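*Asks:* Next comes the sequence, and after it the predicted model I'd like to discuss.
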Amino acid sequence: MEEKPFTTGSYKEFLESGRLMANRCRSCGDVHLPPRPICPRCGGRSLEWMEIQGRGTLQAFTVVHVPPIRLRGRQPYATGIVKLEGGPRISGLILDVKRGEDMNVGAEVEGVIVREEDGAKLCFRLV
């Protein structure tokens, strides 16, 4: 598909262009996000880019009231672990949620690419 190296830099370039890309090991089929140059499952080096939709299921979450410095002013905010459809588990901000009572484990989410001053980021929104 693409001839870019399997690096975080390439992943961020794809996000900037509005595409959510992961990489898949051709040997064992494991999917990685962010991409990795070597498959952590089997050690394979034969990898390929694949575009994913970013839909998934919320597996864990928390609402943060005392944020790190770079997120000051956004609190409270939610963050969670999402199991992507056909892909890995990743963590990310859950947009538009301020209270834990507003979401639950097992909730469906969709990926949203958010552009900020320091670049594009993958976040999630409840479906």
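*Replies:* Cool, the structure landed. Numbers count the residues shown, from 1 in each chain.
*Asks:* contacts and neighbour counts: CA atoms only from here.
*Replies:* OK.
*Asks:* Can you list the buried residues in the host helix or strand of residue 50?
*Replies:* For residue 50, the element it lies in under DSSP states H and E is strand 47-51. When burial is assessed from 16 or more other CA atoms under 10 Å, strand 47-51 yields the following buried residues: 47, 48, 49.
*Asks:* Could you pull out the buried residues of the next helix or strand after it?
*Replies:* Next in sequence after strand 47-51, counting helices and strands by DSSP H and E, comes strand 56-64. By neighbour count with 16+ other CA under 10 Å, strand 56-64 contains the buried residues 56, 57, 58, 59, 61, 62, 63, 64.
*Asks:* try this one side by side with the last:
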Amino acid sequence: MGADGANPIHLIILVGDSDRQWLEPVYVNKNIKPMGRIGVIIPPGPDDPRMLLDACLAFAPELFLECRSLIPLMVKLKEYKRLDFDHNNPDIADDWDRLRQEARPIFQRFSLWECDFKKLGNDSRWRVAPTPDLD
């Protein structure tokens, strides 16, 4: 179960921004494995509406085992370390589009949460662990 007592958190997907946006996984459930050795995906553009679906497919394919095109694509991607949809992977474009279509109904059942991280700064109050009041 998750901290709310109802929604288990299996996977956290971090989104980074630089000259291009990227997504990378943090596995809470260590039994979940990515397609091949994929550790990062780059969406077609910033905040692309397909990027979370793509990330879930790449980082947690076992959630989509009922998709017929999944296993053949996993075989094709077994040596990939990243998927770059911005600069395209033309050798998998048609297969990936087919998988997206098959996976969309499954993905729509997922509970997704969003949170923003913000830097706390270098203030020393964040660097010292509180000491319990023993009185």
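*Replies:* On my side now, so go ahead. Because the structure is a prediction, the values reported are computed rather than measured.
*Asks:* Work out the TM-score between the chains.
*Replies:* With the length set by TM-score structural alignment, normalised by the length of the first structure, the two chains reach a TM-score of 0.24; 57 aligned residues with a CA RMSD of 5.3 Å.
*Asks:* nearest to residue 114 of the first structure, of the buried residues of strand 47-51 of the first structure?
*Replies:* residue 49 (21.3 Å; CA to CA).
*Asks:* Any idea how many residues pack against residue 125 of the first structure?
*Replies:* Neighbourhood size, residue 125 of the first structure [other CA atoms under 10 Å]: 15.
*Asks:* Report the buried residues of the helix or strand that contains it.
*Replies:* Here residue 125 of the first structure sits within strand 119-126, counting by DSSP H and E. For strand 119-126 of the first structure, a neighbour-count test (16+ other CA under 10 Å) marks 120, 121, 122, 123, 124, 126 as buried.
*Asks:* Apart from its neighbours in sequence, what residue is nearest the third one?
*Replies:* Spelled out, it's residue 122 of the first structure. Distances taken as CA to CA, 6 or more residues apart in numbering put residue 113 closest to residue 122 of the first structure, at 4.8 Å, once the chain neighbours are dropped.
*Asks:* shouldn't the one you found be in contact with residue 94?
*Replies:* No: contact criterion CA atoms under 8 Å: residue 113 of the first structure and residue 94 do not qualify, at 11.7 Å.
*Asks:* anything in contact with each of these two?
*Replies:* Common contacts of residue 113 of the first structure and residue 94, defined by CA atoms under 8 Å, 6 or more residues apart in numbering, comprise residue 123.
*Asks:* list the contacts for residue 13 of the second structure?
*Replies:* Residue 13 of the second structure makes contact with 23, 24, 25, 26, 55, according to CA under 8 Å, 6+ apart.
*Asks:* now do residue 16 of the second structure
*Replies:* Going by CA under 8 Å, 6+ apart, residue 16 of the second structure touches 22, 23.
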